[in-house]
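Chemist: Sequence plus predicted model, see below.
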Amino acid sequence: FADHDTRERFVDSVQALTLEWENIPVELCQWLEQRRPLRPSSAVLRTLQDRLTQKQFLSSCSIPVPDFAEVQSVHQLHHAIKRLGLPLICKTAKSGYDGKGQWLIRQPSEIPQFEQILSTPSFGVRWIAEQVVTFVRELSVLVVRSGNGETRVYPVVENRHEQGILRDSVAPASISSGDAEAACELSVRAVAELQGVGIFCIELFQAQDGRLLINEIAPRPHNSGHYTLDACTVSQFEQQVRVTCGLPLGEVRLLSPAVMVNLLGDEVTVMMSGEGGRETFSTPGASVHLYGKRVIRPGRKMGHVTFTAPEREIAVASAQQFLSRVQNSPSAVPSPS
């Protein structure tokens, strides 16, 4: 990232730039956008790549988020616990994904372990503490926004996680039309407040009392949007190319209900071997996407399978049967606990 000659060669080879990962140095993005169009901008990246800064920004715009507090010392931790209560989830402000960089404090006996982390000078990491939300479901919305403020919004998706890793996504979500409209409006507002240009995934909690809270915003295509490759007129990836190149935004239309299932770790081997592969490829509406990763690790996303069907219930049933098959196979390796 810091080598000047590499930067120059790279920028000479492109006409426009975008992001596929939010942990790029902001300084590099500032340097790049002085030479080529970068969407989203370095200013948007600076806000979103730091969870604490992101939550502070959204809160300042009166956009609902889970209650949170900055934690950089034992004193701040105790203050956060007093104000937010337990259980409390502590996350690194930067980096971390798929459950990594998170520490859940369920009860007082678990506080000293995290105090030790905060008291280690060499650790040097900022943390954000968040109140654990009792939610009915986890949702996400893809928002595409052009340089002139034009937007496209994909259907609200319902997500299910296992051990912090996205397991599957169902489109459309099983929520009322009013809740779907509210989720879309909140997501569009958040991206507009950022003055974001690009494609964004807004992850939300629907709390037990009906409130919608923004958990996190990713300034890029998202795992929960992979279903758009098979179930929409224009995928999230094509939209990213369009908005990056200043082309007209594409139509957003769901062609059929869909369920996207991640292939985690050795599940890809189970799915592709013998009868497992034959059953998958013979399932109506099943589309297999393999990522070509050479190293298999427990919990690593190795690909995904999208199931489309005329009715949501049929797609869900096909996905559940597939998951049961790959998870219960004798050769399957359990995900990390």
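Modeler: Received it, and whenever you're ready, just let me know what you need.
Chemist: Every contact and neighbour count from this point should use C-alpha atoms.
Modeler: Fine.
Chemist: pretty sure residue 193 is touching residue 61, no?
Modeler: Yes. Look at residue 193 against residue 61 with C-alpha atoms under 8 Å: they come within range, at 7.4 Å.
Chemist: Put this next to the first one:
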Amino acid sequence: MSITLPGPTLGVVGGGQLGRMMGEAVARLGVEVVVLDPTPDCPAAPVVSDQIVGDFDDADAIRELASRVDALTFEIVLADPDLLAEAAAEHDVPVHPDPDTLRTIQDKLVQKEALVDAGIPVPEFVAVATAEGLERVVEEFGGVMLKAREGGYDGRGNVPVRDPADAAAALDEVGGNAMAEELLDFEREIAVMGLKGADGETRTYPVTETVHREEILRESVAPARADDAVVAEAEAVARDVLDVLDGRGVFGIELFETRDGNVLVNEIAPRPHNSGHWTIEGARTSQFENHVRAVLGWPLGPTDLVAPAVTANVLGDVEETQSATLSGVDDVLAAPAADLHWYGKDDVRPLRKMGHLTATAGGDDPDAAADRDALLSRARDLRDGLTFRAE
């Protein structure tokens, strides 16, 4: 392949914060980005070339997108794999990751079954469709995480169930078609951003520790505060996962480290992931740039750690939906080795992801042992000084 600039035009289904950060990452490479999103003036709109306003299952809008670009990708798992495949074939443009991979990932039960078939370790799970069935599973497992098979993300569609008496209400909450997974008493949650490029090349970013509360990611710590053996196992499992998935791009692979040091796959996202936002400042090439490079078939960038980094999500701290005005920004901007990212959303609602900040460790040696506890504390302090509440 001979690459020339200006570069090609990339079409992205979804114009949220991930699309925005893709656009920011590749503008300097001469890549034009067109997004499709149902929200007029979506978060990505100010930083990309153009937006097509349309639903993710709008066949005409997806065909229009395909007609205007040199390659297609998606930043949201709600994209329609059948429409993507049809539009890509009609206009002879590649789409990555493969729509078949998206189709597998969209159904959590099918996703887990594919992993089991490949011999990849996962928590115990079972499909459930009735309250009676769920009651039996809760008793058998001693508690489960009930997950909507389709449509749930960012903690939505996940309900912990520890008492069989709560089965009916929990099943109603997730919509009835669900998967029950054993409720693990894990040591920590970790993640690997995996990368697949042209000719089957694979790379991984350093293993990241992810800190959740109320099923929502709050902070990411890179590299993870885990033993070397766990890190090595997580990297090996992530590479096995990449072998199962078709197509090019970044894959967010969420994992559990169990109390006895084993690594189990939780879920996979076939796109850049919140767990990898630290790569913008903390890695040689960000997950967003590498995703676009991979989709276009360009050489992949290095995934090496530049400096230990902690990302803290900026979430809506309001009681109800209101116009978004963030206060306390001065302290973050004045802090050394801290970077703030604003997602450009007009309205804030409780626990909505509105931005993030990343604190990086100083020093000339990125391999030197950094006090990640102190780095995490610094990131939290800076984040907690931000608010959407009126003073």
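Modeler: The structure has been received and is ready for your questions. These numbers were taken from a predicted model, which means no experiment stands behind them.
Chemist: Once they're superposed, what TM-score comes out?
Modeler: Scored against TM-score structural alignment, normalised by the length of the first structure, the superposed chains reach a TM-score of 0.88; 324 aligned residues with a C-alpha RMSD of 2.5 Å.
Chemist: How far does stretch 36-54 of the first structure stretch from one end to the other?
Modeler: 25 Å (C-alpha to C-alpha, to the nearest Å).
Chemist: Can you check which part of the second structure it sits on?
Modeler: Aligning stretch 36-54 of the first structure against the second structure (TM-score structural alignment) gives residues 93-111.
Chemist: Residue 101 of the second structure: which element?
Modeler: helix 99-106 (DSSP states H and E).
Chemist: what stretch of the second structure does the longest helix along the first structure fall on?
Modeler: For the first structure, the longest helix by residue count, based on DSSP state H, is helix 177-194. Using TM-score structural alignment, helix 177-194 of the first structure corresponds to residues 228-245 of the second structure.
Chemist: Any idea how many residues pack against the aligned partner of residue 144 of the second structure in the first structure?
Modeler: Alignment note: residue 144 of the second structure maps to residue 88 in the first structure; criterion TM-score structural alignment. Look at residue 88 of the first structure: counted by other C-alpha atoms under 10 Å, it has 20 neighbours.
Chemist: wait, doesn't residue 88 of the first structure sit right on residue 130?
Modeler: Yes. Counting by C-alpha under 8 Å, residue 88 of the first structure does reach residue 130; the two are 5.9 Å apart.
Chemist: before we move on, the earlier item: chain center to the match of stretch 36-54 of the first structure: distance?
Modeler: Mean-position distance between stretch 93-111 of the second structure and its chain equals 15 Å (C-alpha atoms, centre = their mean, to the nearest Å).
Chemist: quick one: the helices in the stretch 251-391 of the second structure?
Modeler: In the stretch 251-391 of the second structure, the helices defined using DSSP state H, counting those that start in this stretch lie at 279-282, 287-296, 329-334, 372-384.
Chemist: so which of these gets nearest residue 75 of the second structure?
Modeler: helix 287-296 (10.3 Å; C-alpha to C-alpha).
Chemist: What residues in the first structure pair up with the closest one?
Modeler: Counting by TM-score structural alignment, helix 287-296 of the second structure pairs with residues 236-245 of the first structure.
Chemist: what's in contact with that stretch?
Modeler: 16-18, 37-39, 142, 144-147, 197-199, 220-221, 225-226, 228-229, 248-250 (C-alpha atoms under 8 Å, 6 or more residues apart in numbering).
Chemist: Out of these, list just those in strands.
Modeler: When DSSP state E is applied, these are split such that 142, 144, 145, 198, 199 fall in strands.
Chemist: out of those residues, which is most surrounded?
Modeler: Most neighbours among these, by other C-alpha under 10 Å: residue 199, with 32 neighbours.
Chemist: Grab the nearest non-local neighbour of it.
Modeler: residue 144 (4.4 Å; C-alpha to C-alpha, 6 or more residues apart in numbering).
Chemist: Next, the contact list for residue 183 of the second structure, please.
Modeler: Counting by C-alpha under 8 Å, 6+ apart, residue 183 of the second structure has contacts 141, 142, 143, 144, 145, 160.
Chemist: quick one: residue 154 of the second structure and residue 213 touch, right?
Modeler: No. Look at residue 154 of the second structure against residue 213 with C-alpha under 8 Å: they stay out of range, at 11.2 Å.
Chemist: Show me which of the two is the more surrounded one.
Modeler: Taking other C-alpha under 10 Å, residue 154 of the second structure and residue 213 do not tie; residue 154 has more neighbours (12 against 9).
Chemist: In the first structure, what sits opposite the more buried one in the alignment?
Modeler: Counting by TM-score structural alignment, residue 154 of the second structure corresponds to residue 98 in the first structure.
Chemist: Against residue 317 of the first structure, how distant is its match?
Modeler: From residue 98 of the first structure to residue 317 of the first structure the distance is 25 Å (C-alpha to C-alpha).
Chemist: Same question for residue 85 of the first structure.
Modeler: Counting by C-alpha to C-alpha - residue 85 of the first structure and residue 317 of the first structure are separated by 39 Å.
Chemist: Quick one: name whatever helix or strand follows the helix or strand harbouring residue 19 of the second structure.
Modeler: According to DSSP H and E, residue 19 of the second structure maps onto helix 17-26. Counting by DSSP H and E, the next helix or strand C-terminal to helix 17-26 of the second structure is strand 32-37.
Chemist: Give the other helices and strands that that following strand contacts.
Modeler: strand 9-13, helix 17-26, strand 50-53, helix 59-67 (3 or more C-alpha pairs under 8 Å, 6 or more residues apart in numbering; DSSP states H and E).
Chemist: what's the closest of these to residue 325 of the second structure?
Modeler: helix 17-26 (17.0 Å).
Chemist: The first structure: matching residues for that closest one?
Modeler: Counting by TM-score structural alignment, helix 17-26 of the second structure falls onto no part of the first structure.
Chemist: and that helix with strand 32-37, angle?
Modeler: 180 degrees (axes from the mean of the first three to the mean of the last three C-alpha atoms, to 10 degrees).
Chemist: quick one: helix 17-26 of the second structure to chain centroid distance?
Modeler: 13 Å.
Chemist: Quick check: the gap between the alignment partner in the second structure of residue 8 of the first structure and residue 293 of the second structure.
Modeler: In the second structure, the residue matched to residue 8 of the first structure (TM-score structural alignment) is residue 63. Residue 63 of the second structure is 23 Å from residue 293 of the second structure, where distance means C-alpha to C-alpha.
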